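Visitor: need coordinates for the following:
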Amino acid sequence: MKFEKVRWGIIGCGDVTEVKSGPAFQKIRHSELVAVMRRTSKLAKDYAERHHVPKWYEDADALINDPDVDAVYIATPPSSHKDYAIKVAKAGKPVYVEKPMALNFAECNEMIAACKAAGVPLYVAYYRRALPRFVKIKELLETKAIGDVRFVSTTQYQKVSENVKDSQTLPWRVQPELSGGGLFFDLASHTLDLLDFLLGPIKEAQGFSSNQAGYYRAEDIVTGTYRFESGVHGVGNWCFSAFEDVDVNEIVGSKGKITFSTFGNEPIMLTTSSGTEQWSFDPPMHVHQYLVETIVAELTVESSQCPSTGVTGARTNWVMGEIAY
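Guide: Down below sits the predicted model:
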């Protein structure tokens, strides 16, 4: 499936599409954003006018079946990812879906099967796989900068968000029927998928999840352990009701360690017996752009392969399910 130019449609033009993703489709060579959809027509029209998108819809089926739309980016909460992805696949169009890929691993597999049956590619928006700071970490690992990798540890905790303290106005991210879980499902998915990218697939996983603060039904603390196919071990602690914000990962090897954050912009630190080196990267204006560039390149005449597919995205859903659900 090759295009001279990929003409994109977006289903769900909410906050994530304002800066993180939406503008990237218009800035990439051989790519164009031609249509957007939101259930509230006034908001869909407003988005289209502000972002200079020629078409807007309040009905997803109309966008999916628009002959001027070649590929569809699904930017809705996970509860609707599966249904929209299957519809797009049946329309014979490539699918780019937000993360987490779906509510659970079983839904991921349905999406993969539908896209395979339709002969269309399926991509998942784990954009960190293409960001230069994390590509640098992969390069350090592949060049054995820390020798043989032994284990990886993740510590992420943060204060309780004010917007979850009112049970009447809970954000969708802590409503399991919409998001698939709580903030672990939303945020830890980035780290776990990134570890899959850096260290390969996780073979075994287990853990504990609890709700300690009681602001919502979903879990607010998770502890997990896992073993990669390579034999590397891993441990992670995530807490969303702590006294401060911390985000740190360490990959430890036989000759050194690499320290980095998932969400921050602190320098990547390489520590060995020779001392410490560090690399800094400016945050991109549109964080999806590097990944979308690989998708567009794969879908056009250029030679490329996107590093985040339905298969890799489903693995992350499986790991989270084993650890917390």
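Visitor: from here on, contacts and neighbour counts on C-alpha atoms
Guide: Noted.
Visitor: okay, now Ile202: neighbour count?
Guide: 23 (other C-alpha atoms under 10 Å).
Visitor: what's the distance between the closest residue in space to Leu192 that isn't next to it in sequence and Lys203?
Guide: Distances taken as C-alpha to C-alpha, 6 or more residues apart in numbering put Thr316 closest to Leu192, at 6.3 Å, once the chain neighbours are dropped. Here the criterion is C-alpha to C-alpha, to the nearest Å. By it, Thr316 lies 11 Å from Lys203.
Visitor: who has more neighbours out of the two?
Guide: Thr316 (28 against 13).
Visitor: doesn't Asp193 make contact with that one?
Guide: Yes. Proximity of Thr316 to Asp193 meets the contact threshold set by C-alpha atoms under 8 Å, at 5.5 Å.
Visitor: list the contacts for the most centrally placed residue in the chain?
Guide: By C-alpha atoms, centre = their mean, the mean C-alpha position of the chain lies nearest to Tyr126, the distance being 2.9 Å. By C-alpha atoms under 8 Å, 6 or more residues apart in numbering, Tyr126 lies in contact with Glu98, Lys99, His190, Asp193, Leu194, Ser308, Gly313.
Visitor: one more to line up against the first:
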Amino acid sequence: MDGVAKDLTGRPVRWGVVATGGIAAKFTRDLAAEPDAEVVAVASRTEASAAAFAERHGVPAAYGDWAALAADPAVDAVYVATPHSAHHDAVRLFLEAGRPVLCEKPFTLDAAEAGSLVALARERGVFLMEAMWMYCNPAIRRMVELVRDGAIGEVRAVHADFGIDLPPDPSHRLLDPALGGGALLDLGVYPVSFAQLVLGEPEDVTAWARLRGGVDTHTGMLFGYPSGAMAALTCSLVADTARTAVVTGSTGRVEFHRGFFHPRGFTLHREGRAPEEFSEAGPADTLAYEAAEVARCLRAGERESPLVPLDGSLAVMRTLDAVRERIGLRYPGE
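Guide: Got it, this is the predicted structure:
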């Protein structure tokens, strides 16, 4: 198998889902409303967990190990929704089996792991994409077009934040360093990816964080770029922030309100003009857009997505590595 579906004409893309947590459930629910996609199998580390998930969501096949799903001929593509710490091993298994993979963000724990997966996918000619749903959102795509067309002039600053007030439950995965917990990889990846979408990979990275129990709970980042632009970004597990984003240029700015990572629209401010409201049709809070991009790529015979390019995912991981170095955050085994 070369990793690209041979013939998807006249039928939906059939997905296998790896893991049974909240994001796997959301992906399955969101795809249930889409005529071009269906979840046909789920895999977990235990048969009981997979079977319970399959019963709740009406999934035909359930497997107690990942290899069994990799061998299922009914599966066209695999969605990896495990905790961050398991991404590398899961994705590698499916790539080696020739299965197209959509892997939840962050891609892996670090850039070295991400690089090894990208190298394997390219060597085997197998499709691979990070599940950065924000990049596939229609409003985000429209903003990128406007900025690239010069709607706000030269980009000079990006501000973005994503913070939640997490209950102090020591058993929560976000507080477990063994699972790659902390604010940065789970929440901070969004502001970082948003800034990169507009400004690219930063030249200079400064960061500060409050560390507790082996994870970062409150992190601030300041990035500098060769153009002279900057990005000021924050993420938190101890503060319910506004979760907004602003791109400021020499002649205007674009403002995203709460939930900038899955927006329905935005406001464009330009010098000498009244504010312009942009709104996209269709749902905003759905993972179906990323699944649709995978389907489009598979039908076109593309091994990488131009919307969520692998080189971009690697650049984000390098930036996250740089932030972790600045704040002194190390995961077990590093």
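Visitor: counterpart of the residue nearest to the centre of structure 1 in structure 2?
Guide: Superposed on structure 2 with TM-score structural alignment, Tyr126 of structure 1 falls opposite Met132.
Visitor: the aligned residue in structure 2 for the residue nearest to Leu192 of structure 1 sits in which helix or strand?
Guide: Using TM-score structural alignment as the criterion, Thr316 of structure 1 maps onto Val316 of structure 2. In this structure, Val316 of structure 2 is located in helix 310-327 according to DSSP states H and E.
Visitor: counting neighbours, what do you get for Ala52 of structure 2?
Guide: The burial count for Ala52 of structure 2: 14, using other C-alpha under 10 Å.
Visitor: check Glu229 of structure 1 too.
Guide: 13.
Visitor: got it, and Thr294 of structure 1?
Guide: Neighbours of Thr294 of structure 1 (other C-alpha under 10 Å): 19.
Visitor: that one: what's its closest spatial neighbour, skipping adjacent residues?
Guide: Per C-alpha to C-alpha, 6+ apart, closest to Thr294 of structure 1 is Cys306, 4.9 Å.
Visitor: helix, strand or coil for the counterpart of Tyr73 of structure 1 in structure 2?
Guide: Under the alignment (TM-score structural alignment), Tyr73 of structure 1 pairs with Tyr79 of structure 2. What DSSP: H, G, I helix; E, B strand; the rest coil gives for Tyr79 of structure 2 is strand.
Visitor: wait, Tyr79 of structure 2 sits on Val101?
Guide: Yes. Tyr79 of structure 2 is within contact range of Val101, at 6.0 Å (criterion: C-alpha under 8 Å).
Visitor: what ranges do the helices span in the stretch 201-334 of structure 2?
Guide: Per DSSP state H, counting those that start in this stretch, the stretch 201-334 of structure 2 carries helices over the ranges 288-300, 310-327.
Visitor: give me the mean distance between the shortest one and structure 1.
Guide: Once superposed with structure 1, the aligned residues differ from helix 288-300 of structure 2 by a mean of 1.2 Å; criterion: mean C-alpha distance after the TM-score superposition for structure 1.
Visitor: what lines up with Phe223 of structure 2 in structure 1?
Guide: Match for Phe223 of structure 2 (TM-score structural alignment): Tyr226.
Visitor: check the gap between the nearest residue to that match once chain neighbours are set aside and Leu192 of structure 1 for me.
Guide: Residue nearest to Tyr226 of structure 1 in three dimensions, not counting chain neighbours: Ala205, with 4.2 Å by C-alpha to C-alpha, 6+ apart. For Ala205 of structure 1, the distance to Leu192 of structure 1 (C-alpha to C-alpha) stands at 11 Å.
Visitor: shared neighbours of those two, which are they?
Guide: Val319.
Visitor: list the contacts of Thr46 of structure 2.
Guide: Tyr63, Gly64, Asp65.
Visitor: in structure 1, which of those residues remain in contact?
Guide: Of these, the ones still in contact in structure 1 (both residues aligned by TM-score structural alignment, their matches' C-alpha atoms under 8 Å) are Gly64.
Visitor: return the subset of the contacts of Thr46 of structure 2 lying in strands.
Guide: Among the contacts of Thr46 of structure 2, the members found in strands (DSSP state E) are Tyr63.
Visitor: and which of the contacts of Thr46 of structure 2 is nearest Leu287 of structure 2?
Guide: Nearest to Leu287 of structure 2, judged by C-alpha to C-alpha, of the contacts of Thr46 of structure 2 is Tyr63 at 23.1 Å.
Visitor: any idea how far the residue nearest to the closest one when sequence neighbours are not counted lies from Met230 of structure 2?
Guide: The shortest distance from Tyr63 of structure 2 to any non-neighbouring residue, by C-alpha to C-alpha, 6+ apart, is to Ala43 (4.6 Å). Separation of Ala43 of structure 2 from Met230 of structure 2 (C-alpha to C-alpha): 42 Å.
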